[in-house]
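Novice: pasting the structure only:
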């Protein structure tokens, strides 16, 4: 029954695409985030749902959809450059089999991110894409939030929709993406036109935000706690009454702490003393190895070059209370440990040029959203408009991602590249609407000074 329900839902979306080809774009977004073919048990797994929707989205735009208003931006160009560079490093990869396996999904994420803005020509389409992204990831987040409340959380033990610990179903990745989703969800609740703001929309949004905040607790992901702190700081930048916001956030934190599970608070304590935690110590050693590897291999080693790392280090554990303190050291040998950082992931896999392209891509997105914020904030009532709100939400989401990315390898996470696609679409839309050439009015028999200024609409 589950397989039939999933196939039926996807089938309806695909059929709707024959009337409105843009639905195929939304279908691919849903499939790429939720991965329904892994949720089912049999029949749904026999279909290449992702590839079907991927091809339908592209063909639908090329052959059936209007191209009016579609623009190719600088950020999309950077995505294409990064794609080509990754292709080159994959050909020269140190571990070809693993590299080609990662390339099989990275190229789709990058191409779709560059393609998505071309389809988002109107406000309605931009909102629809944002809505599907939020609702799709909410499918995973709400499931995890319910299980966390029911006591099913814990590091490496929270079971979501699939029995798999990768992609958005991995604890630290989901924690980062969940917190990054909050600003976009709040924007939809304030400015949505598909589901207009009312008590039901705000009720669902409040529940979703709560579930997002529960994900770091349920997964015991330290990255999620840091992302929550960044989000609170970013929101303070845009709220009207900062003092009231700060007081409310502080009160909520004080109320929440007693209800946090001991396993969560104990794991968060290792943020301060990384030398006593093997997981955190390993990350530091991997980062050191990656830096030296990049010095010897400036162009990187291709995808999954971390498979060649090997190092030995000592963990430091302090027991007892002063003055009766005992310090013990334990030697640890590690091999083929993942980067646990997007920055070092890019450095090790794509070298210095790849890291530069990726950082330029991310920095340009933050800068463009800031420019939109300045532009609309300078207008009377501009901060109440949907453009300022969406630019703020997307910038907040990206900065949360960039901070979380320092501790988890999500340099090519498709969900984040979809957010970048939304940034490109918003930037292109505003540039097109704001600077559209004004149509000249010519009236038979008009004389100078009549009919308004030249070029008036």
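Specialist: Thanks, I have the structure now. Computed from a predicted model, the values in this text were never measured in an experiment.
Novice: alpha carbons only for contacts and neighbour counts from here, please
Specialist: Noted.
Novice: was I right to think residue 339 contacts residue 284?
Specialist: No. Checked against C-alpha atoms under 8 Å, the pair residue 339 and residue 284 is beyond contact range at 9.3 Å.
Novice: who has more neighbours, these two?
Specialist: A direct count of neighbours by other C-alpha atoms under 10 Å for residue 339 and residue 284 places residue 339 higher, at 30 against 16.
Novice: helix, strand, or coil at residue 319?
Specialist: What DSSP: H, G, I helix; E, B strand; the rest coil gives for residue 319 is strand.
Novice: I'd like to know which elements the longest helix belonging to the chain is packed against.
Specialist: Ranked by residue count and defined by DSSP state H, the top helix of the chain is helix 342-377. Helix 342-377 is packed against helix 74-91, helix 278-296, helix 386-404, helix 414-434, with contacts defined by 3 or more C-alpha pairs under 8 Å, 6 or more residues apart in numbering; DSSP states H and E.
Novice: put this next to the previous one:
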């Protein structure tokens, strides 16, 4: 039944994907993030749905070349330079064969990131893109949250097999990042029942994050909550709500969860944590020896024997920063950081110019929630190997396309978005005309 359902959805979406590039981007994003075919048990499990979606999208591009326009902003330039540098580091990799295989996967993700930036022109397209990201991951958040409640917090929540978020830690960080996007949709939707549903989904997803028993995700959700509080216009009320929610969630978790979180303070006594630190040292040694790093495939016995001989067990970096450092050297790490620094400042500019513009209130909230998502990723990612994961780059695409939308002053004619989403209205004394320039 699952096989037929996934196949029917893909086949039903193909005509739209071959006609509209943005529809192809949505289909690809759903398949890439959610991996719905991996939840099936028959022929759909190994079907090349992503390749089919990509083919349909390229057909649409051929018929819509004149409408494709890639905004030349700082995050876009940083991504292009980073990808170019990754190609160079792969040429000089210790193990070119496996590194080339991983490079192809990364190139696919980044190619569709750029296609999304060039194809999502209208506000409704941007919000469709947000919805597809949210729904693809909210499925696992709600499912995992219910499981956590039924198991009394004792069972771990895992992601879909295959892909980047199959592990409990990886899924938890993805869910942390998607909660702010849920909140954006809640703030802008005009339908009361949708707002209520999104609010409930946010709470259940937060339970799922804690149910993963991931220490990195715990730090990420704490960082997300802090930035969310900073972005709130009613800080006292937000502090009370977030505080009560945090106390309630933490009180629900069993003693085993509490004991695991306490090991954050005593990491030097935790074998897993110390193993990660030694893996970080190994990547730093590789980067110090080679400006290009070692390529994607550096976590092997021969390279550990060369760069970290005292560590007998081969471990991956478990950090977005140290994996970039070891695999692509200091230039790669700097370009990677450049993507997020430039994206953060782009979001800050969007918030500044839209703060007191009634027509741009959706931009104000979206930019703020994107910053909250990035904060969760940049904190939680310090302990996970998710440097190439789709979702963070999708958030960059959301910011880039929104910035281009504002710069083109499309807000003068597009007053509503997807599914009846509007713009939260400011109080009268806050309304000030501000030129929309990015």
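Specialist: Arrived safely. Please read all numbers here as calculations on a predicted model, not as lab measurements.
Novice: can you calculate the TM-score here?
Specialist: TM-score for the superposed chains, counting by TM-score structural alignment, normalised by the length of structure 2: 0.87, backed by 408 aligned residues with a C-alpha RMSD of 2.3 Å.
Novice: which one of the helices and strands packed on helix 342-377 of structure 1 lies closest to residue 66 of structure 1?
Specialist: Residue 66 of structure 1 lies closest, by C-alpha to C-alpha, to one member of these: helix 414-434, at 15.1 Å.
Novice: give me the angle between the closest one and helix 342-377.
Specialist: If you take axes from the mean of the first three to the mean of the last three C-alpha atoms, to 10 degrees, helix 414-434 of structure 1 sits at 30 degrees to helix 342-377.
Novice: chain center to helix 414-434 of structure 1, what's the gap?
Specialist: 14 Å (C-alpha atoms, centre = their mean, to the nearest Å).
Novice: same check, this time on stretch 159-170 of structure 2
Specialist: On C-alpha atoms, centre = their mean, the centre of stretch 159-170 of structure 2 falls 13 Å from the chain's centre.
Novice: who's in contact with the residue positioned nearest the centre of structure 2?
Specialist: In structure 2, the centroid-proximal residue (C-alpha atoms, centre = their mean) is residue 391; its distance is 2.6 Å. The contact partners of residue 391 of structure 2, by C-alpha atoms under 8 Å, 6 or more residues apart in numbering, come to 33, 133, 174.
Novice: tell me the one of these nearest residue 22 of structure 2?
Specialist: Among the contacts of residue 391 of structure 2, and counting by C-alpha to C-alpha, the member closest to residue 22 of structure 2 is residue 133, at 13.6 Å.
Novice: ok and the strand or helix carrying the closest one relative to helix 361-380, angle-wise?
Specialist: In this assignment (DSSP states H and E), residue 133 of structure 2 forms part of helix 123-150. With the same axes, to 10 degrees defining the directions, helix 123-150 of structure 2 sits at 50 degrees from helix 361-380.
Novice: which secondary structure elements does the helix or strand that helix 123-150 of structure 2 is followed by contact?
Specialist: Scanning forward in sequence from helix 123-150 of structure 2 by DSSP H and E, the next helix or strand is helix 168-188. Using 3+ C-alpha pairs under 8 Å, 6+ apart, the elements in contact with helix 168-188 of structure 2 are helix 123-150, helix 192-211, helix 215-231, helix 361-380.
Novice: can you pull the buried residues of the first one?
Specialist: Buried residues in helix 123-150 of structure 2, defined by neighbour count with 16 or more other C-alpha atoms under 10 Å: 123-138, 140-149.
Novice: cool, and stretch 384-397 of structure 1?
Specialist: Buried, per 16+ other C-alpha under 10 Å, within stretch 384-397 of structure 1: 386-397.
Novice: contacts for that stretch?
Specialist: Here stretch 384-397 of structure 1 has contacts from 179-184, 187, 191, 231, 234-235, 238, 365-366, 369-370, 372-373, 376-377, 382-383, 419, 422-423, 426, using C-alpha under 8 Å, 6+ apart.
Novice: mind checking the SS state of residue 311 of structure 1?
Specialist: Assignment for residue 311 of structure 1 (three-state DSSP): strand.
Novice: isn't it up against residue 337?
Specialist: No. Residue 311 of structure 1 lies out of contact with residue 337 (C-alpha under 8 Å); the separation is 9.6 Å.
Novice: and for these two, which residues touch both?
Specialist: Common neighbours of residue 311 of structure 1 and residue 337 (C-alpha under 8 Å, 6+ apart) do not exist.
Novice: what does residue 306 of structure 1 align to in structure 2?
Specialist: Under the alignment by TM-score structural alignment, residue 306 of structure 1 pairs with residue 299 in structure 2.
Novice: who's in contact with the closest residue to that match other than its chain neighbours?
Specialist: Closest residue in space to residue 299 of structure 2, ignoring its immediate chain neighbours: residue 316 at 5.7 Å, by C-alpha to C-alpha, 6 or more residues apart in numbering. Residue 316 of structure 2 makes contacts with 276, 279, 299, 323, 385, as judged by C-alpha under 8 Å, 6+ apart.
Novice: out of those residues, the closest to residue 105 of structure 2 would be?
Specialist: For those, the nearest to residue 105 of structure 2 is residue 385 (14.9 Å; C-alpha to C-alpha).
Novice: can you find the partner of the closest one in structure 1?
Specialist: Match for residue 385 of structure 2 (TM-score structural alignment): residue 409.
Novice: and what of residue 348 of structure 2?
Specialist: Checking TM-score structural alignment: residue 348 of structure 2 goes with residue 370.
Novice: now for that match, how many residues are close by?
Specialist: 15.
Novice: quick one: it and residue 398 of structure 1, what's the gap?
Specialist: 12 Å (C-alpha to C-alpha, to the nearest Å).
Novice: about what we covered before: now the helix holding residue 133 of structure 2 against helix 192-211, angle please.
Specialist: 50 degrees.
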